[in-house]
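*Asks:* okay, structure incoming, though there's no sequence with it:
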């Protein structure tokens, strides 16, 4: 699974076809619809929880359990979905269809996109 890029201004970047303007995630070499070239562009960071699960097993000691692993559908395009974590919201309050917005967490030398309740 690829992680979407984040630019220096803390914007979420997703690849978009230069020709047909379709958003493409996960990253690919060419557009799967028209085979056009792709370029990273900023998205709004707004979306909704498409589905989720609550993890109660500590795979990574630095991440306290429980935590929410979700598929978020971005507002830019139906079927533009990414796997992420939902933060700043008790796991029992997360729901399918819940509006969310991107936030960023520093993990080592990387700025990682996560989502919080909008």
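*Replies:* Looks like it arrived, so ask away. Because the structure is a prediction, the values reported are computed rather than measured. Residues are numbered from 1 along each chain as shown.
*Asks:* contacts and neighbour counts: CA atoms only from here.
*Replies:* Noted.
*Asks:* and the nearest residue to residue 91 once chain neighbours are set aside, how many neighbours?
*Replies:* Closest residue in space to residue 91, ignoring its immediate chain neighbours: residue 68 at 6.1 Å, by C-alpha to C-alpha, 6 or more residues apart in numbering. For residue 68, the neighbour count with other C-alpha atoms under 10 Å is 20.
*Asks:* how about the contacts made by residue 68?
*Replies:* Residues near residue 68 by C-alpha atoms under 8 Å, 6 or more residues apart in numbering: 52-55, 85-87, 91.
*Asks:* cutoff 7 Å now
*Replies:* With C-alpha atoms under 7 Å, 6 or more residues apart in numbering as the criterion, the residues that contact residue 68 are 52-55, 85-86, 91.
*Asks:* list the contacts of the residue nearest the centre of the chain.
*Replies:* In the chain, the centroid-proximal residue (C-alpha atoms, centre = their mean) is residue 82; its distance is 4.3 Å. By C-alpha under 7 Å, 6+ apart, the contact list for residue 82 reads 71-73.
*Asks:* ok, which stretches of the chain are helices?
*Replies:* Here the chain has no helices by DSSP state H.
*Asks:* okay, pairing it with this:
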């Protein structure tokens, strides 16, 4: 890997999603460049990934809550190469969402040298086009300034 190689996203045509009744609101919001999380309307528990019922109280009632788009790195890995893309560097992350306590989101960090990614790093969302007209939430370091 060359010096100063930044983490990237997969090319748009390599990313496909499927939706169901539990996940469709997440993806529709992403199309509008909004990050949302399902919150149980009965007990207030956030749940990501979205599920048909609350893991705490089993309610099927859900409120989709708009989030700030801020996140912190809970865990990450650095992946060098992908099938058919030997020169790509990916940094998949598990994210903590400060305005959705207990929820975890899996995404990718981009626009940063992989060796600079660390647990606790502050990130912000951006939305990247993928297949079939959808937008994928990705994350980059919060601009300091």
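*Replies:* Perfect, thanks for sending it. Remember, it's a predicted structure, so these values are computed and weren't measured experimentally.
*Asks:* quick one on the thing from earlier: structure 2: which residue goes with the residue nearest to the centre of structure 1?
*Replies:* Counting by TM-score structural alignment, residue 82 of structure 1 corresponds to residue 105 in structure 2.
*Asks:* quick one: the strands in structure 1, in order.
*Replies:* Counting by DSSP state E, structure 1 has strands at residues 5-6, 12-17, 23-24, 38-42, 46-55, 67-74, 81-87, 99-107, 110-117.
*Asks:* which stretch among those comes nearest residue 30 of structure 1?
*Replies:* For the strands of structure 1, the distance to residue 30 of structure 1 is smallest for strand 38-42, at 6.0 Å, taking C-alpha to C-alpha.
*Asks:* ok, the residue nearest to the centre of structure 1 to residue 4 of structure 1 distance?
*Replies:* For residue 82 of structure 1, the distance to residue 4 of structure 1 equals 9 Å [C-alpha to C-alpha, to the nearest Å].
*Asks:* re earlier: any idea what the residue nearest to residue 91 of structure 1 aligns with in structure 2?
*Replies:* Aligned partner of residue 68 of structure 1 by TM-score structural alignment: residue 91.
*Asks:* ok, now how distant is its match from residue 46 of structure 2?
*Replies:* Distance from residue 91 of structure 2 to residue 46 of structure 2, by C-alpha to C-alpha: 25 Å.
*Asks:* same thing with residue 75 of structure 2?
*Replies:* 19 Å.
*Asks:* those two: which is more packed in?
*Replies:* Per other C-alpha under 10 Å, whichever of residue 75 of structure 2 and residue 46 has more neighbours is residue 46, with 25 against 16.
*Asks:* hang on, that one packs against residue 54?
*Replies:* No. The pair residue 46 of structure 2 / residue 54 is not scored as a contact, 8.4 Å apart, by C-alpha atoms under 7 Å.
*Asks:* so what's in contact with these two at the same time?
*Replies:* Shared contacts of residue 46 of structure 2 and residue 54 (C-alpha under 7 Å, 6+ apart): residue 40.
*Asks:* which one in structure 2 is aligned with residue 105 of structure 1?
*Replies:* Aligned counterpart of residue 105 of structure 1 in structure 2: residue 128 (TM-score structural alignment).
*Asks:* that match and residue 138 of structure 2, how far apart?
*Replies:* Taking C-alpha to C-alpha, one finds residue 128 of structure 2 at 7 Å from residue 138 of structure 2.
*Asks:* who has more neighbours, those two?
*Replies:* The neighbour count for residue 128 of structure 2 versus residue 138, taken as other C-alpha under 10 Å, is higher for residue 138 (21 against 17).
*Asks:* from residue 88 of structure 1, how far off is the counterpart of the more buried one in structure 1?
*Replies:* The equivalent of residue 138 of structure 2 in structure 1 is residue 114 (alignment by TM-score structural alignment). To residue 88 of structure 1, residue 114 of structure 1 is 10 Å away according to C-alpha to C-alpha.
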